[in-house]
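Student: dropping the sequence and predicted coords here.
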Amino acid sequence: MSQGQPRLHVQLAVSAGSALRNAFTREAVLEAADGHPGVLDGVSLGFSDTGPALEAALPGADILVLTGQAGLAGLALRAPRLRWLHHTSAGVEWLLRESLPPELLLTNASGTHSPKTAEFALLCALMLSNNMPALFTAQRAHRWDPRPSPTVAGRTALVLGLGGLGGAAAAALEAAGLTVIGVSRSGRPHPAVAESHPIAELPALLPRADILLITLPLTAETRNLIGARELDLMPRGSGVVNIGRGPLLDHDALAARLRDGRLGGAVLDALPDEPLPGDSPLWDVPNLIITPHCGLYDPTAYARRCLDGFFANLRRFKAGAPLQQLVDPARGY
């Protein structure tokens, strides 16, 4: 930034209701910035919650870093200088419903979950292959029900979505000896999968899937993508994992097929409603493991990786270079 040029003001706002609120503290932000020498030259930082303090800061903000959610309607009038909004989570579907100014750059935390995603995806595949959902169900019923199983190597996993989550998951499953089929919007080849196909070919591929791993973002095209028809195409006794978004999957159809044994098990880290209400029938579905949207979160490293990505992008922004982790509103992610 040249001498005499006005300073960039970066406002960091953390919602009190966010599960990440204790990870994105002033201290954590400043410590991460120290790892990027010179990145704050010509930059002023402001810290607030998402209430009146943020409202007071918006008129002077050039960049907003948001953790959790906030009301952003009419942002063009409330923040006339704002050029870039960074969200510290991967899911931005709610932001795209806020009618953000079309010229506003929007970035997210895509890819930040990758190391934990690889580990958790492999854990889910191992649980399904070892009949753990059925064994946990038998344990709760005080029923002795031995179900031996072969190794996971040699089984086939269909990974639906090959972005940051799906790519990391596919690499871990392939390394464990599974044959991995990748399905994505483009169908482009991916180094971690044996085959790559576009979503249009999904019905022909599901009969080959011992495990279906859903990692897609939520868009108008992906909502309810996996329903009764798709589940019935899978082999009897196969398993489903959803680490993407809850509305991608018809949960009533899944529950019916778990109850009657057409599917052998499922692991859901993304649910139709979060938190899942205590009276939801999903809690009592046999052969189903529910993890409350925490499987991909590494509390020791997520915030630092996210902030490192932001500060690397801040350096690009100051230099007029293209940003990474950029969201395309037309695609929805």
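Tutor: Cool, got the structure. The shown structure was predicted, so the numbers you read here are calculated from the model rather than taken from an experiment.
Student: hey, let's count contacts and neighbours off CA atoms from now on
Tutor: Will do.
Student: residues near residue 115, how many?
Tutor: Number of residues near residue 115 (other C-alpha atoms under 10 Å) recorded here: 19.
Student: hang on, it in a strand?
Tutor: No - Residue 115 is assigned helix when assessed by DSSP: H, G, I helix; E, B strand; the rest coil, not a strand.
Student: contacts only, for it.
Tutor: Taking C-alpha atoms under 8 Å, 6 or more residues apart in numbering, we find residue 115 in contact with residue 168.
Student: surely residue 121 and residue 172 touch.
Tutor: Yes - the criterion here is C-alpha atoms under 8 Å, and residue 121 meets it with residue 172 at 7.5 Å.
Student: put this next to the previous one:
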Amino acid sequence: MAKVAASTIKLPGEGKELLAKYAKVYELADVGEAELPNILSRVNVLLCWCGGEFNLTKWIRAMPNLEVIQTFSAGVDHLPYAQIPSNIRIFSNAGAYSLPVAEHAWSLILTLAKGVHSRLMDRDRYLNDPAYSPRQLTGKSLLVLGTGGIGTEVARIGKAAFNMSTIGVNRSGRPATYFDETYPVSRLRDVLPRANVMVIALPLTKHTRGLIGEAELNLLPEDAIVVNVARGDIVKEDDLYRVLTARRGLRYGTDVFWDYGSGESLNPRTSLLNLPNFLGTPHIAGGAQPEVARRAVLMAVENAVRYLRGESPLNEVDRGDYV
């Protein structure tokens, strides 16, 4: 009997066509409420975002034949793991957004390094204010937390464009392409004092939540630049606010914000947005661009097809990192 695959969104034509070679395909956005339970009861492979357009918590019990969840998103920290039976395999879309997110990280780094986030038109004040004065990147040290797709691309650009020495931090300390040195997370505090620029590109898990707090930030050089393109909750918001207030020369840029229990909020609880050494963009680095989102969806479809063909899909999620 043919497998049944369902997508919570309308798929690009070529994606739907590819998936249809290996499964009966339903786009749930086009399914009426009355027929939805019958279709869900037959679904073997579900392609979805981690929340929003489809209430996975509500419908998971209506999918007794579900074998695989393939996400369109790279991050999977918002999945309702407690409601997903342990026999269901979960695959993320890690790597799908590496290029645009790395480019965005560098846009934040360059903006902060050259003080372009300043509105000062007084030359002397501009050049002498620790929050804005231009800094050189060439030949400096780049520390990247996370040596996956995004972190690797950030390091590649740092080496190619600015001849930076690159230090990577990952779970095991295993060597990674474009990194001169790599260390395990357990050695993070040892390398923080060497970072002229630090980019956070780690997934949010129970191991990385709150990884960066006041103690870690205060180990950074006085004029360090920190950029977060991972998840807001990897950094402790209150700690960040205290450190940025006390250390005007430390600059922080982010495309991700904090989750207060009902999804990411672009309005921090603290007054970070008012600080001169803080720069934020409203989570636009990845799938906000239509062409990037389309390609990411196609990558998710291709990974689901690997499973349907009996091959080994990429990026299987370890539930132990989240529950």
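Tutor: Now that the structure is in, tell me what you want to look at. Just so we're clear, the structure is a prediction, and the values are computed from it rather than from any experiment.
Student: what's the TM-score for these two chains?
Tutor: With the length set by TM-score structural alignment, normalised by the length of structure 2, the two chains reach a TM-score of 0.86; 309 aligned residues with a C-alpha RMSD of 2.6 Å.
Student: rewinding a little: the more surrounded of residue 121 and residue 172 of structure 1?
Tutor: With neighbours defined as other C-alpha under 10 Å, residue 121 of structure 1 and residue 172 compare such that residue 121 has more, 27 against 22.
Student: find the nearest non-adjacent residue to that one, please.
Tutor: Leaving aside its chain neighbours, residue 121 of structure 1 sits nearest to residue 169 (5.5 Å; criterion: C-alpha to C-alpha, 6 or more residues apart in numbering).
Student: what's the one you found aligned with over in structure 2?
Tutor: Using TM-score structural alignment, the partner of residue 169 of structure 1 in structure 2 is residue 154.
Student: tell me, how many residues neighbour that match?
Tutor: The burial count for residue 154 of structure 2: 27, using other C-alpha under 10 Å.
Student: got it, and residue 220 of structure 1?
Tutor: With other C-alpha under 10 Å as criterion, residue 220 of structure 1 counts 12.
Student: what does it align to in structure 2?
Tutor: Under the alignment (TM-score structural alignment), residue 220 of structure 1 maps onto residue 206.
Student: quick one: its match and residue 84 of structure 2, what's the gap?
Tutor: Separation of residue 206 of structure 2 from residue 84 of structure 2 (C-alpha to C-alpha, to the nearest Å): 18 Å.
Student: just confirm the match of residue 220 of structure 1 contacts residue 321, I think it does.
Tutor: Yes - proximity of residue 206 of structure 2 to residue 321 meets the contact threshold set by C-alpha under 8 Å, at 5.9 Å.
Student: name the SS class of the residue nearest to residue 121 of structure 1, please.
Tutor: With three-state DSSP as the basis, residue 169 of structure 1 sits in helix.
Student: okay, strands next: where are they in structure 2?
Tutor: Assigned by DSSP state E, the strands in structure 2 fall at 3-7, 23-27, 45-48, 68-71, 89-91, 141-145, 165-170, 181-184, 197-200, 225-228, 251-254, 258-259, 264-265, 278-280.
Student: which one, of those, ends up nearest to residue 127 of structure 2?
Tutor: Nearest of the strands of structure 2 to residue 127 of structure 2, taken as C-alpha to C-alpha: strand 251-254 at 15.1 Å.
Student: structure 1: matching residues for that closest one?
Tutor: Strand 251-254 of structure 2 corresponds to residues 265-268 in structure 1, going by TM-score structural alignment.
Student: what about the equivalent of residue 151 of structure 1 over in structure 2, how many residues close to it?
Tutor: Per TM-score structural alignment, the equivalent position to residue 151 of structure 1 in structure 2 is residue 136. Residue 136 of structure 2 is flanked by 11 other residues according to other C-alpha under 10 Å.
Student: what do you get for the one 4 residues further on?
Tutor: The number of residues packed near residue 140 of structure 2 is 17, by other C-alpha under 10 Å.
Student: hang on, it packs against residue 196?
Tutor: Yes - contact criterion C-alpha under 8 Å: residue 140 of structure 2 and residue 196 qualify, at 6.3 Å.
Student: show me what residue 66 of structure 2 lines up with in structure 1.
Tutor: Aligned by TM-score structural alignment, residue 66 of structure 2 pairs with residue 82 of structure 1.
Student: how close does the aligned partner of residue 115 of structure 1 in structure 2 get to residue 266 of structure 2?
Tutor: Aligned counterpart of residue 115 of structure 1 in structure 2: residue 99 (TM-score structural alignment). Going from residue 99 of structure 2 to residue 266 of structure 2 by C-alpha to C-alpha gives 23 Å.
Student: again with residue 174 of structure 2
Tutor: The gap separating residue 174 of structure 2 from residue 266 of structure 2 is 35 Å, by C-alpha to C-alpha.
Student: neighbour-wise, which of the two wins?
Tutor: More crowded of residue 174 of structure 2 and residue 266, by other C-alpha under 10 Å: residue 266, with 16 against 13.
Student: and the alignment partner in structure 1 of the more buried one, how far from residue 268 of structure 1?
Tutor: For residue 266 of structure 2, the aligned position in structure 1 is residue 276, judged by TM-score structural alignment. In this structure, residue 276 of structure 1 and residue 268 of structure 1 are 11 Å apart, going by C-alpha to C-alpha.
Student: grab the nearest non-local neighbour of residue 102 of structure 2.
Tutor: Distances taken as C-alpha to C-alpha, 6+ apart place residue 154 nearest to residue 102 of structure 2, at 5.2 Å, with adjacent residues excluded.
Student: hang on, the earlier thing: so what's the residue nearest to residue 121 of structure 1 up against?
Tutor: Residue 169 of structure 1 touches 114, 117-119, 121-122, 159, counting by C-alpha under 8 Å, 6+ apart.
Student: I'm done for today, thanks for sticking with me.
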